[in-house]
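[1] Below are the sequence and a predicted model; questions follow.
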Amino acid sequence: MARNARDFVARVTAASDADELADSLALVSAAMGFQYYAVSHHVDIVRAGGTAIRVHNYPDRWADYYNANALGVSDPVHRASHVTSIGFAWSRIPDLVPLTARDQRVLALGSEQGIGDGFTVPANVPGESHGSCSFANEAGRPMPDSVLPLAQLVGAFAFEGARRLWSVRSLPADANRVLTDRQRDCVLWAARGKSDWEISRILGVSQETIACHIKQACERYDVNKRTLLAIRTLFDGTLTFTDIFRR
């Protein structure tokens, strides 16, 4: 397991395109005893075009059905991955999220297409679309439980490798975009729903100064709405959801 992990990490780190990533996933999946793999953003893949991560070797018929019905958004496997921080066997999905009749049909359809139990590793990065890396076998083939710790590690590195190749965080490290401490404070309180007047009372400066700081922050991010400004700062890590909601 340790040797397979080292080899895979080296290969996925060196992968220069999606084909090399797919080759690496095929090799390590087979070594772990899985037939299928899928690294994907949880979005409507067709509408997203080439901007969303998607590398898999599922049967074509199932992949076509999956895309045509935009299951990337509502797939119960994907939804279950949003409520846990570690990998899980698909047989545990009912313990993680409630399953509707439609969910049951989707899982049954997958089984009819020859896909049995699987193991999914969540990849949820604040400010980005949720994603995951899954491994699965044909229906009726047992889950190789002894390799699940390796699958957890492989899944994490596989998705991170895909993020690098797809340039998910495409914003450059531009010094002109970095906010001043005071601008960040203003954007943070605005993201919490405070008005300029309320922020001025909190920070002890004039309302005009607050408006100026937020205007300059918008200019740095090339946006003209405070909502977009908050989203962009979440996306690049200037702010976090914990900052805003003070959890």
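    Yep, that arrived.

[2] From now on I want contacts and neighbour counts done on CA atoms only, so please keep to that.
    Fine.

[3] just the helices in this protein please.
    Counting by DSSP state H, one finds helices in the chain at the ranges 2-14, 18-32, 45-48, 60-68, 71-74, 76-81, 93-96, 101-112, 148-166, 181-191, 196-203, 207-221, 226-236, 241-245.

[4] Just name the most buried of the ones you listed.
    Of all the helices of the chain, helix 76-81 has the most neighbours on average by mean count of other C-alpha atoms under 10 Å, namely a mean of 24.

[5] Could you export the helices of the chain as CSV, including distance to His130?
    As requested, the helices of the chain are exported to CSV (distance: least, C-alpha to C-alpha, whole Å):
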stretch, distance to His130
helix 2-14, 20
helix 18-32, 19
helix 45-48, 13
helix 60-68, 17
helix 71-74, 10
helix 76-81, 8
helix 93-96, 16
helix 101-112, 19
helix 148-166, 11
helix 181-191, 22
helix 196-203, 32
helix 207-221, 23
helix 226-236, 13
helix 241-245, 15
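
[6] Among those helices, which comes closest to Val125?
    helix 226-236 (9.3 Å; C-alpha to C-alpha).

[7] So Arg62 is in contact with Glu112, correct?
    For the record, residue 62 is Trp, not Arg. No - Trp62 is not in contact with Glu112 according to C-alpha atoms under 8 Å; the separation is 9.4 Å.

[8] right, and the helices of the chain - which one's nearest Gly118?
    helix 76-81 (9.4 Å).

[9] List the contacts of the closest one.
    Residues from elsewhere that reach helix 76-81 (C-alpha atoms under 8 Å, 6 or more residues apart in numbering): 42, 72, 87-88, 90, 93, 96-97, 99, 103, 120-122, 131-132.

[10] Same check on stretch 94-106?
    Asp75, Pro76, Arg79, Ala80, Val83, Thr84.

[11] can you give me how far it is from the chain middle?
    21 Å (C-alpha atoms, centre = their mean, to the nearest Å).

[12] now do stretch 104-117
    Distance, centroid of stretch 104-117 to centroid of chain: 23 Å (C-alpha atoms, centre = their mean).

[13] Equivalent analysis for stretch 230-239, please.
    The answer for stretch 230-239 is 16 Å, by C-alpha atoms, centre = their mean.

[14] neighbouring contacts of that stretch?
    Contacts of stretch 230-239 (C-alpha under 8 Å, 6+ apart): Pro126, Gly127, Glu128, Arg169, Leu171, Arg184, Val187, Leu188, Ala191, Tyr221, Thr240, Phe241.

[15] and those as TSV, adding distance to Ala22?
    Output for those, formatted as TSV (distance: C-alpha to C-alpha, whole Å):
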residue	distance to Ala22
Pro126	25
Gly127	26
Glu128	22
Arg169	21
Leu171	26
Arg184	40
Val187	41
Leu188	40
Ala191	40
Tyr221	35
Thr240	32
Phe241	33
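
[16] okay, pairing it with this:
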Amino acid sequence: MNLFSFIECANQTQSLKALFDLLVTCASEEGFTEVTYGALTFVEPLRLPGCPPPLVAMKAPPDWCQRYLERRYYAVDPVVRRTPMYAEPFLWDQLAKEYQLQECEQRVLEEARQAGLKHGISVPLFGPAGRLSVISFASCFDDADPEGHVMRLNSLAWHFHVAFAEIAKPSNSACDSKVTLSEREKDCLRWVAEGKSSWEIGKILNVSENTVNFHLKNAIRKLGTANRTHGIAKAIRLCLISAPMPMVA
């Protein structure tokens, strides 16, 4: 299942379990079969059974899940603790290099590796009112290449996050359908979704790079999103732009 298929299916479900299963399926095809979603700075009322806060949904080896929950490892997990310090996706292998981890944090990472979570990527996800969530992807393969999958998993995480926000949104909340974007803002978002840089988009649209950045910032502000990837995910969810079609070999 590619990203386009994930978006199409995600737009048709109102079930957290179904949406999370879709996420696991897509991540597994990238070689990252274990997935966890958590709400770090607020209590998300919609969670899968057996997931205490800050966990919302978790798919990992059963023995590791049981140990992680029973020993309350989420209280000392360095991924949970350090996510607020990152604005972009990060590799678990970076943590020990960039921070002096406490013994309890090192133990969580080591036990996770022993349980089969050998390589991990975490994606910080930002929401309104300072809300911070995180999706973590882990691989059981020794030769997994986290760096080679960061971009695709980052995009997948943001699309899941936006779809989940729609499912969890209170029925009396404000309607996002009132968001309107100019045609130029939509054009810029479409090309970013195709993997183009601001410079490349400027050449395509025959405008300056600064003009492209101006339109993208306006679109992100109107959508109430945190960055370009988040903006694209929400614009697609609101049918303001179309999801990029998968490349045909």
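    Nice, I can see it. This structure is a prediction, so every number in the text was calculated from the model and none was measured.

[17] Quantitatively, what TM-score do the chains reach?
    The TM-score (TM-score structural alignment, normalised by the length of the first structure) is 0.59; 171 aligned residues with a C-alpha RMSD of 3.1 Å.

[18] ok, back up a step: of the contacts of stretch 230-239 of the first structure, just say which sits nearest to Asp19 of the first structure.
    Arg169 (20.6 Å).

[19] give me every residue that touches the closest one.
    Arg163, Phe235, Asp236.

[20] Repeat that for Arg184 of the second structure.
    His215.

[21] which residues of the first structure does the helix or strand encompassing it align to?
    In the assignment (DSSP states H and E), Arg184 of the second structure maps to helix 183-193. Per TM-score structural alignment, helix 183-193 of the second structure has no counterpart in the first structure.

[22] Can you give me the buried ones in that helix?
    Glu185, Lys186, Asp187, Cys188, Leu189, Arg190, Trp191, Val192, Ala193 (16 or more other C-alpha atoms under 10 Å).

[23] and the next element down the chain from that helix?
    helix 198-205.

[24] how far off helix 183-193 does that following helix point, in degrees?
    In terms of direction (axes from the mean of the first three to the mean of the last three C-alpha atoms, to 10 degrees), helix 198-205 of the second structure departs from helix 183-193 by 130 degrees.

[25] where's the helix or strand that helix 198-205 of the second structure is followed by relative to the chain centroid, distance-wise?
    Moving toward the C-terminus from helix 198-205 of the second structure, the next helix or strand (DSSP H and E) is helix 209-223. Computed by C-alpha atoms, centre = their mean, the chain-centroid distance of helix 209-223 of the second structure equals 21 Å.

[26] Next, the angle from helix 209-223 of the second structure to helix 198-205.
    Going by the same axes, to 10 degrees, helix 209-223 of the second structure makes 100 degrees with helix 198-205.

[27] picking up where we left off before, nearest to Ala139 of the first structure among the helices of the first structure would be which one?
    helix 101-112 (6.1 Å).

[28] Tell me the counterpart residues of the closest one in the second structure, please.
    Going by TM-score structural alignment: helix 101-112 of the first structure matches residues 103-114.

[29] check the fit of the matching stretch onto the first structure and give the mean distance.
    Stretch 103-114 of the second structure, aligned to the first structure and superposed, deviates on average by 0.9 Å (mean C-alpha distance after the TM-score superposition for the first structure).

[30] List the contacts of the residue most central in space within the second structure.
    The centroid of the second structure falls nearest to Ala157 when counting by C-alpha atoms, centre = their mean (2.3 Å). Residues near Ala157 of the second structure by C-alpha under 8 Å, 6+ apart: Leu23, Val123, Ile135.

[31] Around Leu216 of the second structure, count how many other residues there are.
    Residues near Leu216 of the second structure, counting by other C-alpha atoms under 10 Å, number 23.

[32] Asn4 of the first structure maps to what in the second structure?
    Per TM-score structural alignment, Asn4 of the first structure is aligned with Asn2.

[33] Test my guess that its match contacts Cys26.
    Yes - counting by C-alpha under 8 Å, Cys26 is a contact partner of Asn2 of the second structure at 6.7 Å.

[34] Can you select the buried ones among the contacts of helix 76-81 of the first structure for me in PyMOL?
    A single PyMOL command selects the buried members of the contacts of helix 76-81 of the first structure (16+ other C-alpha under 10 Å):
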select buried, resi 42+72+87+88+90+93+96+120+121+122+131+132
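
[35] and which of the contacts of helix 76-81 of the first structure is nearest Tyr36 of the first structure?
    Closest to Tyr36 of the first structure, out of all of the contacts of helix 76-81 of the first structure and judged by C-alpha to C-alpha, is Thr120, at 11.6 Å.

[36] how close does that closest one sit to Pro142 of the first structure?
    15 Å (C-alpha to C-alpha, to the nearest Å).

[37] show me what contacts Pro53 of the second structure?
    So Pro53 of the second structure contacts Gly38, Ala39, Val43, Glu44 (C-alpha under 8 Å, 6+ apart).

[38] Would you check which pair of these lies furthest apart?
    Gly38 and Val43 (9.4 Å).

[39] what touches both of the two?
    With C-alpha under 8 Å, 6+ apart, Gly38 of the second structure and Val43 have common neighbours Pro53, Pro54.

[40] Leaving out sequence neighbours, find the closest residue to whatever residue of the second structure lines up with Phe159 of the first structure.
    Mapped onto the second structure by TM-score structural alignment, Phe159 of the first structure lines up with His161. Nearest residue to His161 of the second structure, sequence neighbours excluded (C-alpha to C-alpha, 6 or more residues apart in numbering): Leu125, at 7.4 Å.

[41] Translate that neighbour into the numbering of the first structure.
    For Leu125 of the second structure, the residue aligned by TM-score structural alignment is Ala123.

[42] Now do the residue nearest to the centre of the second structure against Phe126 of the second structure, distance only.
    From Ala157 of the second structure over to Phe126 of the second structure (counting by C-alpha to C-alpha), the distance is 11 Å.

[43] One more: Gly116 of the second structure?
    29 Å.

[44] Onto which residues of the first structure does stretch 19-29 of the second structure map?
    Counting by TM-score structural alignment, stretch 19-29 of the second structure sits on residues 21-31 of the first structure.
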